[in-house]
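**Q** Only the shape, not the letters, is given here:
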């Protein structure tokens, strides 16, 4: 949390107190003079009359801030108008008015004009123009919204997803007609380039599956995990639920699906994230690390400045809706609503539930360095500070010799620890005075930055360094990441970067997009000189960073220490291993004619079976952003087909051909499950919502209670790659992100994140708990490596057999 030391801090003004580096000191004297500098204007009544004193600098800042705010509002109104009428361009309205008016005055009958002129005096030329304009507007709006809803109907078609693609394969006639229709509406000569939110009004709502379909999918998913008697029991419970209370619960969900934009997302955010009372660190927050094969500078201040500037530019693209929406197959848009809360967002703790607060604008960031907090202004005369100007500010913080006050260094442990404890501490100690002001500065910042006092290292010959890099991003010291902020940008002393992100406001794909942009932007546009500093010369003296002040009472210090002990225990337990598989990647997998994601998931199933000696319920995240406000759905990779293949791999009596056929069948089933999840035919979010309704109605369901309590001992996720059109690995081969990861979901399970980063490399981030004797991240990473090698050998042997048969 942040706290401003004085009113000048609150106003974001540079302090003129003499210091060695221009940074406002944390302990100040001469409070009256300081207050005088901070006040925008003052007046006094004397025997001679009014005495008014104006601080023109402050008034200029206030005026500039107001102008910028109104500009943003006008831009927002203009952009909302453009997106509201998409795919029709606004200029088509003026063309319609001109065409109708020309036809009328030429003497051609225009439907509707004559009727209006029966009401208005027809002799008046102005009235004729008004009538033409009214008819034009009505006709234009009708055509515009007809096109918009026609596009929405077209986007409801998902048959294209299930059709196989590749050389020699063409879409079905139905899909070809669908492509033609979509292109007619969005790709015609008069169409305009879509903005970030242009398609929001045309994206359909998430469909609600039937209870019967969900029960069938659920029973199929658990069949390989249950013996015959257990399965019969579960089948009975499912049937009772389907024919009993499930009917009533489904009615409420049907009503919600008609009324709400998305029947899942608000409850998912509320009950899965915001009502969780456990620590955010490791349990919820996730991380990302640098592009390992690029190291543009070792200068910490310079790298921080460039990363901050790039993120602010990305934020501006979102605000102006200039960021291009992501389109699948170049035709179907993904919902973009999650981008809105990327910056200027914080999670505020509550006793029973947290809440997300998003500000429309923020003109500063907060930087943490060696236990101190600094407010840094990021605008000058309504423009974002250049990297060379930001570097001056970052260097000033690095050079500042002041020490943290008691409790300041570990203050952020409160955000990392138990949520209820943080809520009580916040209410007791941070609602007034200096602490309130500083907390406001942090929570209202665009994002949080940590200038770490350690290097982030990568060495192919020493894998442990990469593990430590990941650990530094996942948890750090436990008190140098402000876990409530949408994300914390982290910079090591050697210029390497990474981030730690809060999860409730959006899914990892949004942060992955931002991170990809940061990495690619540095590769495309040289930002550093030969000495490692940022290019360019500051046009002015940047505003000095403002040291935030804190007044932490003994009870608050005890609360901070209590939170830190909880967090320290979590850190001591986590076992993280980052494994770089560079024997082969997507290039070889494509020769097997198998989905790369399905291929990796089957390797994980094989590795887990060998590691744990059994199969387990497996979670893989899939996005549902083909629908309005969609977030995620669960794919269950442990299927009847996958277990049959894994068992065959451990069966010496099975031939190579049999194993490959079983693997292809398993991959095909996995791909079908992934497709079903993407198009709203998943089962876990439906079951979750049925459970929420049952709790509201205070009815008990043995089936739902058992299903929702099943542990996900293997939780997996693929980091999206190539979301930005700027990324071209052929042109910039070093822009391979190593992805990121998260903590294990179950105490006795694994968390596995992976990124298929290129043609020849895959990164795996494996986490588990050291306290569990049944898990070992390093051993599981080795099992994954062996599984990948075994599958490659299997296909190589199969290809040899195929070649031999073809040569005969």
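**A** Structure's in. What do you need? Nothing here was measured: the structure is a model prediction, and the numbers come from that model. Numbering: from 1, shown residues only.
**Q** For the rest of this, base every contact and every neighbour count on C-alpha atoms.
**A** Will do.
**Q** what's the neighbour count on the nearest residue to residue 358 once chain neighbours are set aside?
**A** Leaving aside its sequence neighbours, residue 358 sits nearest to residue 345 (Cα to Cα, 6 or more residues apart in numbering; 4.3 Å). Residue 345 sits with 25 neighbouring residues when counted by other Cα atoms under 10 Å.
**Q** Settle this for me: residue 345 is touching residue 486, isn't it.
**A** Yes - with contact defined as Cα atoms under 8 Å, residue 345 and residue 486 form a contacting pair (5.6 Å).
**Q** adding another structure so you can compare the two:
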């Protein structure tokens, strides 16, 4: 089924009667439409580049400035503007122009120069203002006068209608923090984790590093920060992600799940069509830069760089290092169903297909009864296994012929879509009583599936379950979770509230054209290639079978109570996690919490070390029966304040771990061994945590539509004997936790840890209820 469109617009044959031309009008229309679309995109990019380079001055203001200068010159007034314009008129090139055009050219040129100077002044003023982060350290409550003045100045300089990348040139660079401060903060962070004797030894080698080779490494790193857009991000992407040779599945990729309190349709292809359409609408807004950049407190802009590679992007395996390849455009998605691959056109005859038209195309895939060829069903297992075998197999078996054509269709797709044969999700009214594992299964299948039904190299794979529930699996190297969360939030709002479904569950509307048929991708897989597929699947199955994942909904209370306690919800949860781990393991551990550094251009993440001296004092006090409630509350508040300070430090470029990581990279380039850096970077993160952002924009109003609360997403365990915990503050009265660990570890258990977290949250609540 699903025959391909002719790739030739016209052909000819020579006959005894002459030359016979055969025109394929449909192909000609496709070529014409593709060309028109390409030129529209180029024009839009050119226009946006002009607007961004002129930002924050509108193009109309340019014309106003130049007109004023020209009018003053023509009026023959005597002022500094006309004198400068007449001086420019004496330039040899301008002087060669005939009168009166030399007046016009010199006046317009000087007007443009005035505009450029004005833009430079505003941009550098805004950049200088954005380097100030003191507002983050202000105490809650009344805003200090200096912060009010700062906010007023920033709001005066930012535009009300910026494009997605308008603020990029005004964002400051990530500063390299002083070496002494980083070493001091590091030693303080490991104090509760080490016996005094070991900590003293660590202090000695740290001081030796700071006063010795560390100074040289710091100078090289400072030099890099002067010319690099961001001194961390390129090395972080390369050495943490792309050079990793371990499987992406579980180890690197992360997942997200559907909103659990709503089930808009049970028709699989209808849900797939609506969501694909909303994703592509989001891509169109990205391409046109019509997405409004996210601003903290509706004032401070965040870096939008990570959006660039969200679509049309694939991670290409290599023997030594992988490569991220981003394609300028893609008019199709790749769909996987029952072991077969399809190229599905989403843009046809000059426009994006409507949801009802996409549903027609996808239904043809479900109606197809053909069987996958040998090796096809589990082909994607190579993207789930070790990188080196996949890199070699790709070069050997997919570099020519039909395999190359089909692989190109997968890798050049806007994104990957998996139409699963299983049903997932749960009824919130019944599942917690009858099927406590429903959410766990939901999370697991989004994290790894069967090990061969997701293309783990794509920027993300959209998963549509048989009952209409959805999820996604995202590759991590191109961007961090907030970018996918933004897309997910946009999709949730538009899918349910704007597009909607008919009463029978199908997409609204009637097709305005017959959409192109899906194209079944063809494969010719040799026995050697099939052996690589099976070997990769063995690796993937061992990995996914070792995952213990628990997706827990906590609805006893949410951020509403936390705010009443006058505490940051994130710090509140982090203290609960510290208490839970202490009770679970009998000790505290090195804890990782991800914080963004997108206040700076090209920023990604920094580590917040949540285990502190103060948090340790609090959790020990909770287990000490001699401590009173007031003492425990005082220690809790002290611990949350220190945690918030650490979080702010991380966001403002004063973190610990990215600085030390980059110093380590410099040492490797110079061939220098540092015992201090080696020991720091070898410490295991037994508790790795992250908060999934929610309501990044004002598009989704959960007060009006609480049923659209997302359950967030999660990731696999980082340490063999530790936990990975992702959480989302989903509303005033609801939290979700995604807890992962390894079955092979005898000391960890995801559900047990979930129960311990619930108990810790209840005990902290009781502190304030009884105080």
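**A** Good, I have the coordinates. In this text, all values refer to a predicted model and were calculated from it rather than measured experimentally.
**Q** follow-up on the earlier one: need the residues touching each of residue 345 and residue 486 of the first structure.
**A** Where contact means Cα atoms under 8 Å, 6 or more residues apart in numbering, the residues bridging residue 345 of the first structure and residue 486 through contact with each are residue 447.
**Q** show me the contacts for the alignment partner in the second structure of residue 175 of the first structure.
**A** With TM-score structural alignment defining the correspondence, residue 175 of the first structure maps onto residue 147 in the second structure. Counting by Cα under 8 Å, 6+ apart, residue 147 of the second structure makes contact with 134-135.
**Q** ok, now how distant is residue 147 of the second structure from residue 154 of the second structure?
**A** With the distance defined as Cα to Cα, to the nearest Å, residue 147 of the second structure ends up 10 Å from residue 154 of the second structure.
**Q** Neighbours of residue 106 of the first structure, how many?
**A** 9.
**Q** What's the separation between the corresponding residue of the second structure for it and residue 606 of the second structure?
**A** The pairwise alignment with the second structure assigns residue 106 of the first structure to residue 75, based on TM-score structural alignment. Relative to residue 606 of the second structure, residue 75 of the second structure is positioned 59 Å away (Cα to Cα).
**Q** Next, the distance between the ends of stretch 225-235 of the second structure.
**A** From start residue to end residue, stretch 225-235 of the second structure stretches across 12 Å - Cα to Cα.
**Q** which residues of the first structure does it align to?
**A** So stretch 225-235 of the second structure sits over residues 257-267 in the first structure, by TM-score structural alignment.
**Q** Can you tell me the closest non-neighbouring residue to residue 350 of the first structure?
**A** residue 423 (5.0 Å).
**Q** That neighbour sits in which helix or strand?
**A** Taking DSSP states H and E as the criterion, the element that holds residue 423 of the first structure is helix 419-429.
**Q** which other helices and strands contact that helix?
**A** If you count contacts as 3 or more Cα pairs under 8 Å, 6 or more residues apart in numbering; DSSP states H and E, helix 419-429 of the first structure packs onto helix 413-416, helix 554-573.
**Q** Please work out which of these is packed deepest.
**A** Ranked by mean neighbour count, those are led by helix 413-416 with a mean of 30 (mean count of other Cα atoms under 10 Å).
**Q** How far does that one sit from its chain's centre?
**A** Counting by Cα atoms, centre = their mean, to the nearest Å, helix 413-416 of the first structure is centred 21 Å from the centre of its parent chain.
**Q** so how far does it sit from its counterpart in the second structure?
**A** Helix 413-416 of the first structure: mean distance to aligned residues in the second structure after superposition is 0.4 Å, counting by mean Cα distance after the TM-score superposition for the first structure.
**Q** re the thing from before, quick one: average offset of whichever strand or helix holds the match of residue 175 of the first structure versus the first structure, please.
**A** When elements are assigned from DSSP H and E, residue 147 of the second structure belongs to helix 145-157. Aligned to the first structure and superposed, helix 145-157 of the second structure gives a mean residue distance of 1.8 Å (mean Cα distance after the TM-score superposition for the first structure).
**Q** and the helix or strand just after that helix, which residues are buried?
**A** On the C-terminal side of helix 145-157 of the second structure, the closest following helix or strand by DSSP H and E is helix 179-189. Applying a neighbour-count criterion of 16 or more other Cα atoms under 10 Å, the buried positions in helix 179-189 of the second structure are 179, 182-183, 186, 189.
**Q** Could you list which residues are in contact with residue 314 of the first structure?
**A** By Cα under 8 Å, 6+ apart, the residues touching residue 314 of the first structure are 323, 514, 517.
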